[in-house]
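> kindly return the folded structure for what I paste below:
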Amino acid sequence: MEDFQMTTQDNAAQNTDRDLVLTRLIDAPREKLYAAWTQPELLTQWFAPKPWSTPKAVLDVRVGGASVVTMADENGTEYPNPGQYLEVVPNEKLVFTDAYIGDWAPSAKPFMTVVLTFTPEAGKTRYTAIVHHWTAEDRKTHEEMGFHEGWGQCTDQLEELVKRI
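Below is the predicted model of the structure:
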């Protein structure tokens, strides 16, 4: 948990009433973190906060490519999360949204866009997730759903995985 920080973004360049941010310095090369986000067999090992699981992940990692990451609760009820990649810079940056569900087909209810960056820092990787919400109310809902706890736990699981691979 060294150098762990999660805050609502207070940078004037960001929209503070709609953004949630997680950042952590992880002792692993950024290539491993990127792989854990872009390879289904790795993503399914860490993506959902336990005791939930991720039984399926279909990832077409390209600009305009669709993704469907399915999480399941303790009873096995599945919750598919469709989205689309907006920007892909291997080992550096991933941007995806639920506003589209692949090949620019709009979703029924956009909620968020995620900007992930993997930046080398002191022989480690600065992992940053900025979650832009469509409205301040969506941000508040996500925060109340347990954003800090859930994304924090998932980042712990991600960190454990990248140390093993």
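> only C-alpha atoms for contact and neighbour calcs from this point on.
OK.
> neighbours of residue 51, how many?
9 (other C-alpha atoms under 10 Å).
> now swap in residue 117 and tell me
Neighbour tally, residue 117, other C-alpha under 10 Å: 22.
> where's it, which helix or strand?
For residue 117, the element it lies in under DSSP states H and E is strand 112-121.
> against which helices or strands is the longest strand seen in the chain packed?
When the chain is parsed with DSSP state E, its longest strand is strand 78-89. Counting contacts by 3 or more C-alpha pairs under 8 Å, 6 or more residues apart in numbering; DSSP states H and E, strand 78-89 is packed against strand 66-72, strand 93-97.
> TSV for those strands, including distance to residue 36 and mean neighbour count?
Output for those, formatted as TSV (distance: least, C-alpha to C-alpha, whole Å; neighbours: other C-alpha atoms under 10 Å):
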stretch	distance to residue 36	mean neighbour count
strand 66-72	13	21
strand 93-97	12	22
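> those: which one's closest to residue 4?
With C-alpha to C-alpha as the criterion, residue 4 lies closest to strand 93-97 of these, at 19.9 Å.
> compare with the first, here's sequence two:
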Amino acid sequence: MKHHLLFDFTVDKAAKTVFITREFNAELPLVWDAFTQAEILDQWVAPKPWTSKTKFMEFKAGGRRFYAMVSPEGQERWAIQKYTSISPKTNFKLFNAFADKDENPELPGSEWDYTFSEQNGITRVDITIYNESLERLEKMIEMGFTEGYKMSMVNLENVLESLSGVSKQ
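This next block holds a predicted model:
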């Protein structure tokens, strides 16, 4: 039986916040790994034809990830993330900012809060992205964040399917 998987993407400009809820037909440990391991993140997080390359990632409270979205022409858009809290397999939070290639952040940034839950083999990820300014939220949207993130979620679904090695009925 094929499940209808929830995907909700809401932009609340008044609250300077993006709310994303997405379900995956995969077990929670695999979905958690896809969000917390650089080698898996780089396989799905960039909307095609862009790619992602992580320069470094230390997934722990106080740790950082420095990565770039790379265009087909080789243009790099760098970002830095600092993990502010981690509750294994249930939640992690980070501060995200665009950056230059030398890790200098372009402030203001945004706070991301990821919550994971599983029921009957379906994993749900709730993401809240609070932007420090309306201008930053509008810049994200202007840069194609909405379309790009939706494309990334399809990429993730495909990666999870290939990693699980089993097509669920």
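> the strand holding residue 117 of the first structure: which residues count as buried?
112-120 (16 or more other C-alpha atoms under 10 Å).
> mean per-residue distance, that strand versus the second structure.
After superposition onto the second structure, strand 112-121 of the first structure sits on average 1.3 Å from its aligned residues (mean C-alpha distance after the TM-score superposition for the first structure).
> circling back to that earlier point, which part of the second structure lines up with the longest strand of the first structure?
With TM-score structural alignment applied, strand 78-89 of the first structure matches the range 76-87 in the second structure.
> can you map out the strands along the first structure?
4-7, 19-26, 53-59, 66-72, 78-89, 93-97, 112-121, 124-133.
> which residues touch the strand holding residue 117 of the first structure?
Here strand 112-121 of the first structure makes contact (C-alpha atoms under 8 Å, 6 or more residues apart in numbering) with 25, 29-30, 33-34, 91-99, 125-134.
> check the fit of the longest strand of the first structure onto the second structure and give the mean distance.
Compared with the second structure after fitting, strand 78-89 of the first structure deviates on average by 1.3 Å (mean C-alpha distance after the TM-score superposition for the first structure).
> show me the contacts for the residue mapped onto residue 29 of the second structure from the first structure.
Under the alignment (TM-score structural alignment), residue 29 of the second structure maps onto residue 31 of the first structure. Counting by C-alpha under 8 Å, 6+ apart, residue 31 of the first structure touches residue 91.
> gap between the two ends of stretch 90-106 of the second structure?
29 Å (C-alpha to C-alpha, to the nearest Å).
> stretch 118-134 of the first structure too?
Counting by C-alpha to C-alpha, you get 24 Å between the two ends of stretch 118-134 of the first structure.
> what is the corresponding segment of the second structure for the longest helix along the first structure?
Secondary structure of the first structure per DSSP state H: the longest helix is helix 147-164. Aligned by TM-score structural alignment, helix 147-164 of the first structure falls on residues 145-162 of the second structure.
> now the matching stretch: buried residues?
Those would be 146, 148-153, 155-157, 159-161, for stretch 145-162 of the second structure by 16+ other C-alpha under 10 Å.
> including distance to residue 85 of the first structure, could the helices and strands packed on strand 78-89 of the first structure go into JSON lines?
Listed next are those as JSON lines, based on distance: least, C-alpha to C-alpha, whole Å:
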{"stretch": "strand 66-72", "distance to residue 85 of the first structure": "7"}
{"stretch": "strand 93-97", "distance to residue 85 of the first structure": "4"}
